[in-house]
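Peer 1: Mind looking at a prediction? Sequence and model below.
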Amino acid sequence: MDVIVSHVNLDFDGLASLLAAKKLYPSAKVALSAKQHPTVKSYLAIYRDQLAFTSYEGINWGHVTTLILVDVASLKRTGIPTNDLSTGLKTIIYDHHTPKENDVRDGERYVEQVGATITLLMERLVKEKVAITPFEATLFGLGLYTDTGNFTYKQTTSRDLFIASILKEREMDVTLINRFSEQALTTEERKLFQTLLTNSEEIVDSGITLLITTHEQPTYQNGLATLTRRLMESTDSDAALSIVKMKDRVYVVARSSSNRIDFRPLMNELGGGGHAQAASATMKKQELANVLNKVKHVLKQIIKPAVTASEMMAKPVKSVSPYDSINNVLEQMYQYGHTGFPVLDEDGLLVGVISRRDVDKATHHGLGHAPVKAYMSTQIVTLEPSSSLEEIQTTMMKHNIGRIPIVSKQNMLGIVSRTDVIEQLHRESGPVTDLSVVSKMQAQLPPAIYNLLHEIGEIADTHGINVYLIGGIVRDFLLNRPNEDIDLVVEGDGITFSNAIAEQLGGQVKTHEQFGTATWTTPANIKLDIVTCRTEYYDAPAALPTVRPSNIREDLRRRDFTINALALQINKSEFGTLLDFFQGQEDMNKKKIRILHTLSFIEDPTRIVRAVRFALRFDYELADQTQELALNASFLLNQVSATRFLREIQLLIKEKTILRGVKLLDSLNVWHSLFKTKPTFESLMKLEQVLAHNFNDAFIVILTLNFEQSSWKKKVKRYSLTTKQNQIIQQIEAMETVPISRNDPMSSIHNCFHLFREESILLYALLTQNGLLLSYVKKREQLKPLLTGQDLLDQGIKPGPIFSDLLHQLTSLQLDNEIVNRKEALTWLQAIKKE
């Protein structure tokens, strides 16, 4: 006999999972625990007949051959008589909770960290194409919505949301879900709630408010989880802990709305379980006071340290002087994209703040020449470096401000903006250090490099600076692609840090003062580029950028695409922390190339070619908006220097995807913008042949695509940057004037073309699709000289112009197959000498 069970104090996820498992295992019986959540009891009072589940008493447990556990992995938590079970019992487990020590480890296990167990079972039902009625979809939705807190709990995944959409398609009734998930309290529950509220005390630690309440009563009462959540919500606390003794057992229920709280260490200590923000434990034969002492003893472990302003503030801070003009500040706002600046006096002390609104008002009245001090605000809201994230949020809301200077004794240390707060909240929703990335680093990097990064991180710690791996190598770690091109960026002085590394680890440093960069060559001859974090702005479209020192976020913002705007911190305490401010990982999952901001192609049109290169390298697509913006900006490639454009095309050639690249660039209007033409089928076929003959030169690609045009020389001349390229143009132009007939002997063709470079002739033959000329080039390449100048001297012929004339005649005869060996050549030479 097969039996399906869940946990005691059954909730809607457990109930829904029982029904879903029944659909997967139709021959199994469903056994229902007598202890259920009050809302589940209310639901069953109405719908029990439609479920037709049996009680534990109705099962002969000794006859059970397969036990299917849903929403639970521990036999102890099911409440079944485990002593009655047979020894050869087979188990199947579906659960979404963090594995515990007492969990069943044998049998089939489907345990994954999703928001609700019903998600795992629904995925199986969908895969096996099992039909679901509207009633079943609604119950499944109840389990999903209640266990994810309407998709607001931290453990919610995209898989849960996807299952919700499928349930909606199966006619899930969300009105019914709302009615049962938020049911009104009974008279007994309201009485207990009031008692718990009266007995509660607040504990404030590191900016977190934790409500603890205790109570003791002789009878058991269900619904403590619901009451604990409502206690937290009604008191506006970050978390609530209910410790209630009923009969001979103490029940501990915990709920939290803050990511800084993790109840799991506490529940492990008490022998319970659950999630980080929703957990519980039941303790037998314990005194209430003893349990309360245990809870308070472990309390410090459940509250994560506060994120402080010093950890999240941006530095160095861009500031202005009280004596700067309003026009100068407006220019800086444009350059850096900021909407305000702190104002520092000559001693570096904070004396005011000027906003974009202040600047706009001054310029509107024609006072752009006025000094900043005339319009800055001196009512400054500041915070200390030790201020917590919660304090920062509260301060921003209270004063309705978007940035807060972080100061110590009026000295400006950094600044925190709304963006910093949002990013921190986003970062808190995931792991701080991505161990999977660290393992990929270790697997893909040589041990010497991996260990070296650890050493550099420790040196950075001693100097109080942050250091990061940036760019393509971080992307390729995530994609499991080889890449050893290591670039490091520091929030500080890259050159000073490079010298500090060399002083401690040895090696040589080559500095580039103008750019704030250095190349450190280790004693083992490993080269690492170390760069100062910087930001940049463009004075005009397609111009080269102006660069200024900045922080890691600004440094990543200036990158080309989201997949390249990733950083990995390598400081010891943060080793492996992934910075993804612009959702690069999401775009990698979607296989999309996306620019970071809408003016990206305007500022640097060569990014259009780069976008194509990365799309082809990874087999990605351009995001819709990115494609549209590339189309709109393609005309600006005319303003890009030929050197920069050719460099990008050359990189496309190295990817061995130039033909596909040409087509994709054509779809972005690049060729029409540059040359007022589009690649034809014939020109692409020619290009394929040219590339097959190893003409892997970006200039040759442009020449090939434009050769059909009567004005080809004028169009490609701009991209002819070397003497060799100019010579190719001149020789092809000259060859166009040489008439060739298909009946001409090889010697005749040789007479016309022998002064041209073989490379130029071959290229011209490919461009004109002249088979006779191609045969001539091939035969000319394979031709071996039968006589040399020494042979002529041996025959008594005096050196002079006649030497080249004779050798040219001999080559012509060889090409016509009139002389095929050295003996015939010597006979011919002797006859010529007699004449």
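Peer 2: Nice, thanks for sending it over.
Peer 1: going forward, measure contacts and count neighbours with C-alpha atoms only.
Peer 2: Fine.
Peer 1: Name the residues that touch the helix or strand hosting residue 732?
Peer 2: Assignment of secondary structure by DSSP states H and E places residue 732 within helix 723-735. Residues from elsewhere that reach helix 723-735 (CA atoms under 8 Å, 6 or more residues apart in numbering): 699, 713, 717, 720, 753, 756, 760-761, 764.
Peer 1: 6 Å - rerun?
Peer 2: 720, 760 (CA atoms under 6 Å, 6 or more residues apart in numbering).
Peer 1: what about the next helix or strand after it, distance to the chain center?
Peer 2: Once helix 723-735 ends, the next helix or strand along the chain (criterion: DSSP H and E) is helix 746-753. Centre-to-centre, helix 746-753 and its host chain are 60 Å apart (CA atoms, centre = their mean, to the nearest Å).
Peer 1: Now do helix 746-753 and helix 723-735, the angle between them.
Peer 2: 120 degrees (axes from the mean of the first three to the mean of the last three CA atoms, to 10 degrees).
Peer 1: any idea which helix or strand comes after helix 746-753?
Peer 2: helix 758-768.
Peer 1: Can you give me the buried ones in the helix or strand following that next one?
Peer 2: Once the chain leaves helix 758-768, the next helix or strand it forms, by DSSP H and E, is helix 771-782. Buried residues in helix 771-782, defined by neighbour count with 16 or more other CA atoms under 10 Å: 772-774, 776-777, 780.
Peer 1: Let me know the angle separating helix 771-782 from helix 758-768.
Peer 2: Using the same axes, to 10 degrees: helix 771-782 against helix 758-768 is 160 degrees.
Peer 1: top strand in the protein by residue count?
Peer 2: What stands out as the longest strand in the chain, according to DSSP state E, is strand 208-217.
Peer 1: now the helices for the stretch 151-300 of the chain?
Peer 2: 158-169, 174-181, 187-198, 224-235, 264-270, 288-302 (DSSP state H, counting those that start in this stretch).
Peer 1: quick one on the thing from earlier: if we go by neighbour counts, what in the longest strand of the chain is buried?
Peer 2: Buried, per 16+ other CA under 10 Å, within strand 208-217: 208-215.
Peer 1: and the residue nearest to residue 720 when sequence neighbours are not counted, how many residues sit next to it?
Peer 2: Of all residues beyond its chain neighbours, the one nearest residue 720 is residue 726 (5.8 Å), with distances taken as CA to CA, 6 or more residues apart in numbering. The tally of other residues near residue 726 (other CA atoms under 10 Å) stands at 13.
Peer 1: Comparison target below:
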Amino acid sequence: MDVITTHINADFDCLGGMIAAKKLYPDAAMVFAGAQERSLREFFMQSACYAYEFKRIKDIDLEDITRLILVDVCQAERIGPFGEVAKRPGVEVHIYDHHPNKPHALRGTVEEVRSVGSTVTVLTHIFMERGIHPNADEATMMLLGLYEDTSKLLSHATSSADYQAAAYLVEHGGNLNTVSDFLVQELTSDQVALLHELLQSLTAINVNSIDVHVAHASVDDFVGDLAVLAHKIKDMHALNALFVAVRMGDRIFMVGRSRLPEVSAGEILEEFGGGGHAFASSATVKDLTLVQVLDKLPVVLRRHVNPHWEARHIMFSPVKSVQKADTIAQVREILTRYNINAMPVLDGDRVVGIITRQVVEKAAHHLLEDIPVSEYMSSDFSSVTPDTALQTLQELIVGRHQRFVPVVEDDGQLVGALTRTDLLHHLVSGAVARRRQGIGDPGNGLTLKKRTVAHLLRNQLRDSLQKTLSTIGAVGDALGRSVFVVGGFVRDLLLRQENFDVDIVVEGDGIAFAEEYARRYDCRVRAHKKFATAVLIFADGFKVDVASARTEYYLEPGALPTVENASIKLDLYRRDFTINTLAIALNGPHFGELLDYFGGQNDLRGKAIRVLHNLSFVEDPTRMFRAIRFEQRLGFQMGRHTVHLLKSAVRMGFLDKISGPRVFNELVLIFRESDPLPAMRRLDELGLLAFIHPTLSVRHLSDGTFAAAKQAVDWYELLYTGERCQRWKVFFLCLLSDLDHGEVQQIVQRLAMPPQCEEFFGSERDAATRILNQIEWRSMQSYRWRDSDIHALLKDLPVEALLYGMAITEHEEARRTISHFITHLRHVKCLLRGHDLQSLGLAPGPIYREIFDALLDVRLDGQVVTREDELQFVTNRYVEKIEEKPSR
């Protein structure tokens, strides 16, 4: 197996060198030896270089490597785990570097080490010598490395060979605009002053519902790298389309940047005598003043920015509706249940009217709840088709004041609807939330991927999981169903954290989808028809949860929800926090497209935990515990309004309305976290512990108690005893450590713990406390323990109780005693068995237990070691005595 790698903390020269080396070794796997510099990580996030299939170290069997190709490095200590591979006999090492005469350098079978400005230069000259031609993307990534290592061909290490290499890469499509965008450099004082003036002038022009930002300035002398300043402004304000115009002397310099297919920067600046790509362009204007350029720009934008939005792009579906014979009371109940303000009224499948909450409330106020809705619905309305243009929708909603617009097919069947709020949201952010169809290619070179996360799926997930998600999307395509991966998996993907809990949502019958998937692929299905969910179980034990897209409502605070089928948007709306409302489309045409209806990405960036609506904690008070768990696990902070809502729900007693088992489950999840103490403090601070029991608090506990518990649990897990430890029980015991038996029993009953937990936190906790007191007392008396004494004292305690004892004791000798029992005594067994005693002439009976107890004691105390020793002990102590007894 061939592997291409580079030094840890890789930079652009490493990336460009690896891409170039792949041309020389097409069958080799590209693997980073360690971390990458920040600028390179950002490049991976924004570019399409995932197509080059970089692999992770954990996906590579180091023993299979027979040839190691090193790029921009020749020292074993700089290539992480590949250092040992490079030194292994039989491994062929090829080195491409521009750092000659390095101390302790590796020696390679092939060595191409030249004194030039970058490793990319070395490899480019090999291309030139052998007639190898990179494509535009490869040339651009190589050019990034060359320009970075030579400080844009201005460093003292730059040679003529570097200029030749740069020219060769530009000739083969290397994009200097992309290079300028991604390379970070220090700004000069003139550039800083110009940047400040540009930021002061930054304004937005709304063109056909898309915001295009414009910045301008005027300086007397030339200031270089205007593209760099434009890139900084675009990133500072997260702009999707930006045009910068600066007068420098007698000329106007313009730069355009766009992330939107609807805004072609190249076409727009062509009208000013310039040009470029759809996503990056520039122009130099000689015959216009700055004022004239700024007057002309909006006119040009109106000609070129044309997104062709239609009703299908902004409507929601499915739509809640009522029949014309339904009563006002029935309609009122539906409007309240689903928190909506208007609905279509149907006669069979045909829309015949619209009813609003205001009309229903007034009718109810006048005691007309039993009257059919057809009596008070509005029949003076217009409907539209899915391909109705945005301009028509604006005229209908704004000009004719129709707040609710049904969307129907040509045959009159209702397929969606849109409201005045939907139109407003689109006008404000429609340019950012691109259409799910017709997303164009911004041009040649490296394609920026701002609205999809397909690159994250390819770069962060193991190959088997990527394949599973791809096949799930393929089955969705075959069934004509939209399929999404949702929730925590998506959240953690964006946070670059591992999460193998995969939740799939299907717009349609989730169980039928799972059964069809299992029919096509090698897995089993476990269906839960009551909840319209299923689990796909693969041959290796991996599981994927599948559910139908659904909405839910609560008949009363704290009750379990009632669930109904719905769209993906409504499914996401029922979730707990905005950061858990993200979804990724898996269907082929849209694979990797990120759905963010509720600002989840913003809250991930802002590290905020926010509920979706004001009644969230009222409808499901267990969300209070989840908010704190996510807050502490992710290092986030609850938004101020969310904290206010939580405190209000606690103060109003909604926690009393949820069942004990649901609260207990949330506590267990918190105690399963690596360090639950911060979450416990937050629960205490917000009054949730007092709800469980008035005397429960962590304020009396020192940090040392939970820290010692964590240390004890981590220590035990490193022993690899093969016996599972439920770490949450250890932490739960620490929380209860200062409570008496009666108080603990009240908590057990309040939480309705299952019988095994009731026993553990009851009699077993009491026994552990009593035994720990004995150990501590004997330790203070300098008691000389025999191992058999320790074993007799601790043998019946669960491992969690033992670790709890290690955590709370303040006596080091007591801690060592428990540790010694766990590591050396707990699993000691006698070598003899019952048939051995029978062979000695001992008849089965109660004496067997006596013999084995005595035998275990002498083994623990080191008096017997071998099987023969045990036989001798039993013969001397028991067999001889039996033989000495007179016969009757």
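Peer 2: On my side now, so go ahead. Predicted model, so just to flag it, every value in this text is computed and none were measured.
Peer 1: on that earlier part again, which one of the buried residues of strand 208-217 of the first structure sits closest to residue 426 of the first structure?
Peer 2: residue 208 (18.5 Å; CA to CA).
Peer 1: From residue 153 of the first structure, how far out is the closest one?
Peer 2: 18 Å (CA to CA, to the nearest Å).
Peer 1: Do a quick rundown of the helices in the stretch 451-600 of the first structure.
Peer 2: Under DSSP H, counting those that start in this stretch, the stretch 451-600 of the first structure gives helices at 472-479, 494-505, 552-557, 584-590, 600-603.
Peer 1: Show me the one of these that comes nearest residue 370 of the first structure.
Peer 2: Per CA to CA, nearest to residue 370 of the first structure of the helices of the stretch 451-600 of the first structure: helix 552-557, 29.5 Å.
Peer 1: Quick check: the closest one compared with the second structure, mean distance?
Peer 2: Its aligned residues in the second structure lie a mean 1.4 Å from helix 552-557 of the first structure after superposition (mean CA distance after the TM-score superposition for the first structure).
Peer 1: can you list contacts of that helix?
Peer 2: Residues contacting helix 552-557 of the first structure (CA under 6 Å, 6+ apart): 533-535, 565.
Peer 1: Could you do stretch 781-792 of the second structure as well?
Peer 2: 857, 860-861.
Peer 1: Could you tell me where the longest strand of the first structure falls in the second structure?
Peer 2: The counterpart of strand 208-217 of the first structure in the second structure, using TM-score structural alignment, is absent.
Peer 1: What does residue 310 of the first structure correspond to in the second structure?
Peer 2: By TM-score structural alignment, residue 310 of the first structure lines up with residue 312.
Peer 1: residues contacting its match?
Peer 2: Taking CA under 6 Å, 6+ apart as the test, what residue 312 of the second structure contacts is residue 386.
Peer 1: before we move on, back to that, nearest to residue 692 of the first structure, of the buried residues of helix 771-782 of the first structure?
Peer 2: residue 774 (13.8 Å).
Peer 1: Which residue comes closest to that closest one once chain neighbours are left out?
Peer 2: residue 765 (5.6 Å).
Peer 1: For residue 212 of the first structure, see how far away residue 276 of the first structure is.
Peer 2: 17 Å.
Peer 1: Now residue 415 of the second structure: which helix or strand?
Peer 2: strand 414-419.
Peer 1: I'd like to check what contacts that strand. Which residues are they?
Peer 2: Here strand 414-419 of the second structure has contacts from 315-319, 403-408, using CA under 6 Å, 6+ apart.
Peer 1: Just tell me the aligned range of that strand in the first structure.
Peer 2: Using TM-score structural alignment, strand 414-419 of the second structure pairs with 412-417 in the first structure.
Peer 1: average distance between that stretch and the second structure?
Peer 2: For stretch 412-417 of the first structure, the mean deviation from the second structure after alignment is 1.3 Å (mean CA distance after the TM-score superposition for the first structure).
Peer 1: By residue count, which strand of the second structure is the longest?
Peer 2: Max-length strand for the second structure by DSSP E is strand 210-219.
Peer 1: Could you pull out the buried residues of it?
Peer 2: 210-217.
Peer 1: Quickly check these for the two that are furthest apart.
Peer 2: Applying CA to CA across these, the maximum distance is between 210 and 217, 23.4 Å.
Peer 1: quick one: residue 733 of the first structure from residue 677 of the first structure, how far?
Peer 2: Distance from residue 733 of the first structure to residue 677 of the first structure, by CA to CA: 20 Å.
Peer 1: Would you state the helices of the stretch 351-500 of the second structure in chain order?
Peer 2: Taking DSSP H, counting those that start in this stretch as the test, the helices found in the stretch 351-500 of the second structure are 357-365, 390-394, 420-429, 454-460, 463-479, 488-494.
Peer 1: can you count the residues close to residue 140 of the first structure?
Peer 2: 31.
Peer 1: Hmm, residue 786 of the first structure is touching residue 822, no?
Peer 2: Yes. Using CA atoms under 6 Å, residue 786 of the first structure makes contact with residue 822 at a distance of 5.1 Å.
Peer 1: So the two - more neighbours on which side?
Peer 2: Ranked by neighbour count (other CA under 10 Å), residue 786 of the first structure and residue 822 place residue 786 first, with 18 against 12.
Peer 1: quick one, what contacts the more buried one?
Peer 2: residue 822.
Peer 1: tell me the contacts of residue 699 of the first structure?
Peer 2: Applying CA under 6 Å, 6+ apart, no residues qualify as near residue 699 of the first structure.
Peer 1: That one and residue 719 of the first structure, how far apart?
Peer 2: From residue 699 of the first structure to residue 719 of the first structure the distance is 6 Å (CA to CA).
Peer 1: try residue 788 of the first structure
Peer 2: 40 Å.
Peer 1: just residue 12 of the first structure next, same as before
Peer 2: The value you get for residue 12 of the first structure to residue 719 of the first structure, if CA to CA is used, is 70 Å.
Peer 1: Noted, bye for now.
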